[in-house]
Every structure is written in C-alpha cells, then in structure tokens.
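**Student:** Structural data only, the sequence is not supplied:
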C-alpha cells in the first residue's frame, strides 16, 4: 500500500497494519529512503454536553407513608349543674312544746307481765261497761293477742283464788262482776229494801224480743195476745231494747236487744241464750191449732 493509499481513519489503519515479520522485504532503495510522514490523525470531535443524553436518574423506591395512630378524642368533663340557692323559708312561729302531764309518760314502754296485769286491773275498776280487747290494746300500746291472753289469765286466777268478783267477757268486752253465790249480800247492800225488778209483762215482752229479734211491735203483740205499746216504751227507756231499722213491707219499726241487755244477763252474744225447747209444753202444736 502506497502512501497515497493510506486509510484515513484509525480503524482502517489498524485493519491494514501488518506486523513486521509478515511484511515483504523492502528493497534497499526504499529502505534508505526516509519514511514518509503520516498525516496527523484527526482529533475526535467533541460533542457538546448539551447534546449528550442525560443519564437516567436512579429510581428510588417510594418510602412507605407512616401509619399514624388515631388521636384519642378528648374527654370532656361534664358541665357542673347549676346550684340553685334555696330560698329561705318564711319565718314561722316556734312550735309550742307540750309538756306531759305529771305521772303520764309520752310513750309507754313494753310492759312486763306484772305491770300489764296491774294496769288492766286498774282499768277494770273504773269502767262502767265492758271494754273490748282492741280498745285496751290501743290504750296500753300492746298487741291485742297479748291483752286477751292476760285477761283470760286474770279471770282464771280470780276463780282459782275464790275471790268474790270475777272477770268475764260479756257483750264483746271485759268487765268485773260479782259472783252469783254472793248475790244476796250485794242485793241487800244495793237495794236496801227497794225493788227495781221488771214486771211480768215486761219480762215476757223482753223474752219475745230476745228470741224473735229483729221483731216489730205488732208481732210482739200478736205473740203475747195483748197490746205491748206501753211495755215496749218501758223497755226502750231502760235501754234493754233498741230500734234497728224498719220492715220493708209495712215500714214498721224493728226492735232488738241492746248491749246493756247482754251485760245485765252476763252474755257475750244472743247465741248464748238458753234453748226454749225444754220450757215448751208437750201439746204446743194443739195449742197453736186451737188459736187458729
């Protein structure tokens, strides 16, 4: 290859380069001749930095967003309720203190059996009519059952001791009575020769009312066979009988025995009256047919 045919680029030069041991021998003429100067290699063109492709920026993985815990809701303290100022109460007059009467306690304490027996005996000495257990329980502030038990025990004790008086339950209540065996002495002291007995007519009328009650005045007169208006008025005035309404058919007044009647006879109720059967005659049916 001649000097005129040398390649222009370095690549071509490198490709056309032959190592010395592979080269053909150079004639002497050419060996002595100076080697032709090679043209300077063209300098590589510099490309402006603006035209160079930008290097790719490193792709960074997105940082995970921090998970924020929910903020606790603020706890609001309850608002204090408005305090209302109480209005001052109107001035009132002081309540007068009632002092208990001397010898009388304001509230009775629970009495023992001895005190209760003595209290009941004191009350029985001042009453003038039978008193029920309920009334005594209210006065002494004790249970009714206890009052009834103590009264029954007192009555049994008087009988066992042979006292001249007795505690009986009559007309729904309790009262002291003299014993029947001492009645002659009591009558002699009380009556002193005076007689306050009922007449035979009054006794018969009272018996009819007691066994037929409630009964009208006309019915009593029909049973006795005589007019009983005067006797009825006498029994009413003495408190042995009382009115108790009227008959629906005729409007006539009805009569019944009173509490005083039970008290005088020493009975608790009219159911304790003796039966009339033993006192009736044997021919009562014949007498009744004859009256018809």
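**Tutor:** Arrived safely. Keep in mind that what you see is a predicted model, and the values were worked out from it rather than measured.
**Student:** make it CA atoms for all contacts and neighbour counts henceforth
**Tutor:** Will do.
**Student:** Please enumerate the helices of the chain.
**Tutor:** With DSSP state H, the ranges of helices along the chain come out as 10-16, 28-32, 113-126, 133-140, 144-161, 183-191, 200-212, 217-224, 229-237, 259-265, 284-291.
**Student:** Out of those helices, the one nearest residue 245 is which?
**Tutor:** helix 217-224 (12.5 Å; C-alpha to C-alpha).
**Student:** That closest one vs helix 229-237, what angle?
**Tutor:** Here helix 217-224 points in a direction 120 degrees away from that of helix 229-237 (axes from the mean of the first three to the mean of the last three C-alpha atoms, to 10 degrees).
**Student:** Use this one as the comparison:
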C-alpha cells in the first residue's frame, strides 16, 4: 500500500517545474528531509524497475520528475509536431564557446568566433540555453543553463568532450581587444 506521504510527493513532483531539494517536500508534508529523500529514492527505483515512461532524477541534491530519456524522440515528436527549428551553425558555434568558456562575455565569445554575436546570444538566451550569470567590468557574463544540459542528455558540463585546450585562453582574447 502506498503511503499518504509518497502519494503526496508524487503529486508534488508532477507540479514542480524545476528540480527541488527534499526539504521542499518535507516542509510541505511535515516530515523530515531524510524521509522525503527515502521516498523519492523509492519512487525512482520503482519507476525504473517497472520501465515507467517517467523517471525521478536527482542531481546535486535536487529532485525532479522527467519523461524517460529513452522516450524522448516520441515525446518531442508530439510536442514539437514539426515546429522545432534547428540551431544555425552560428548559434551552435556560439553555444559551444559559452559552454567551454563560461562564464564569459559577449565580447569574449565574439573574439573566439571572429564575428559579432549579439543577435545569436539573444536567440540562445530566448531559447533558454544560456543566461546571464553576473557581471565583470560592466559587461554581462553568460553561462549555459540546466535546459542546455537536459537537451544534450548530460548531467554536468564535465561530461562534455575535452575541447577546451583547442580554444584560445581568455587572457589572449581580452588582449586582442573588446568587440563590444
């Protein structure tokens, strides 16, 4: 028999639109964070064991309900129904620079690419793949988002292929001048 707390955590998982810590569930249900985490692990294990179309994932102590990775093509086909636009080559190049050099400014990205990238950066931000991540010297810093990781199907940036040594050092980029 499923406990009341488990049933309620399943309901909360369904309505949470971003990963949350076990304390979030614990405070809503008046249970300990450890009890909430145990229930979350139990749900995740059961979903995995029965091959559910849903999975509960934990990353950095935060939990969220997702559609099963193996079903992503089917889910995307229904949700996007041909409306998805692929990223342009310029957007992919810009995204790669941000991913490997984050946090970085627009001018640093432009210096690596050799062209102005303001419009591409705005597009990537609108799609939720990059976001402002502070400032340095009056310039906005940009980093990739959790959506970027989800779209690539990876848990962290550490899983990206080791290409960073092929890119110029940030100090070299800054020495070449500020592009805007």
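**Tutor:** Yes, it's here. Remember, predicted model here, so these are calculated numbers, not experimental data.
**Student:** After superposing, what score do the chains get?
**Tutor:** The TM-score (TM-score structural alignment, normalised by the length of structure 2) is 0.78; 167 aligned residues with a C-alpha RMSD of 2.7 Å.
**Student:** Which of the helices of structure 1 sits closest to residue 248 of structure 1?
**Tutor:** helix 217-224 (14.5 Å).
**Student:** That closest one packs against which elements?
**Tutor:** Packing partners of helix 217-224 of structure 1 (3 or more C-alpha pairs under 8 Å, 6 or more residues apart in numbering; DSSP states H and E): helix 200-212, strand 253-257.
**Student:** ok, 10 Å please
**Tutor:** Here helix 217-224 of structure 1 touches helix 200-212, helix 229-237, strand 253-257, going by 3 or more C-alpha pairs under 10 Å, 6 or more residues apart in numbering; DSSP states H and E.
**Student:** Does the longest one pack against any helices or strands, and if so which?
**Tutor:** The elements that helix 200-212 of structure 1 packs onto, with contact taken as 3+ C-alpha pairs under 10 Å, 6+ apart, are strand 215-216, helix 217-224, helix 229-237, strand 241-246, strand 253-257.
**Student:** average offset between the shortest one and structure 2?
**Tutor:** This means strand 215-216 of structure 1. Superposed on structure 2, strand 215-216 of structure 1 shows a mean distance of 0.9 Å to its aligned residues (mean C-alpha distance after the TM-score superposition for structure 1).
**Student:** Just tell me the aligned range of that strand in structure 2.
**Tutor:** Strand 215-216 of structure 1 corresponds to residues 104-105 in structure 2, going by TM-score structural alignment.
**Student:** Could you do the fourth one as well?
**Tutor:** Strand 241-246 of structure 1 lines up with residues 130-135 of structure 2 when matched by TM-score structural alignment.
**Student:** how far is that stretch from where the chain is centred?
**Tutor:** Chain-centre distance of stretch 130-135 of structure 2: 14 Å, with C-alpha atoms, centre = their mean, to the nearest Å.
**Student:** List of residues touching it?
**Tutor:** Applying C-alpha atoms under 10 Å, 6 or more residues apart in numbering, the contact partners of stretch 130-135 of structure 2 are 95, 98-99, 102-105, 121-125, 140-148.
**Student:** if you set the cut-off to 6 Å instead, what comes out?
**Tutor:** By C-alpha atoms under 6 Å, 6 or more residues apart in numbering, the list of residues contacting stretch 130-135 of structure 2 from outside reads 124-125, 141-145.
**Student:** Same question for stretch 110-129 of structure 2.
**Tutor:** The contact list for stretch 110-129 of structure 2 (C-alpha under 6 Å, 6+ apart) reads 91, 130-131, 144-145, 147-148.
**Student:** End to end on it, go ahead and measure it.
**Tutor:** Using C-alpha to C-alpha, to the nearest Å, one end of stretch 110-129 of structure 2 lies 17 Å from the other.
**Student:** hmm, back to that, I'd like to know which of the contacts of stretch 110-129 of structure 2 is nearest to residue 57 of structure 2.
**Tutor:** Closest to residue 57 of structure 2, out of all of these and judged by C-alpha to C-alpha, is residue 147, at 14.4 Å.
**Student:** Nearest residue to the middle of structure 2?
**Tutor:** Among the residues of structure 2, residue 146 comes closest to the average C-alpha position under C-alpha atoms, centre = their mean, at 1.3 Å.
**Student:** what's near enough to touch that residue?
**Tutor:** Residues in contact with residue 146 of structure 2 (C-alpha under 6 Å, 6+ apart): none are found.
**Student:** repeat for the one 10 residues further on
**Tutor:** With contact taken as C-alpha under 6 Å, 6+ apart, residue 156 of structure 2 is in contact with no other residue.
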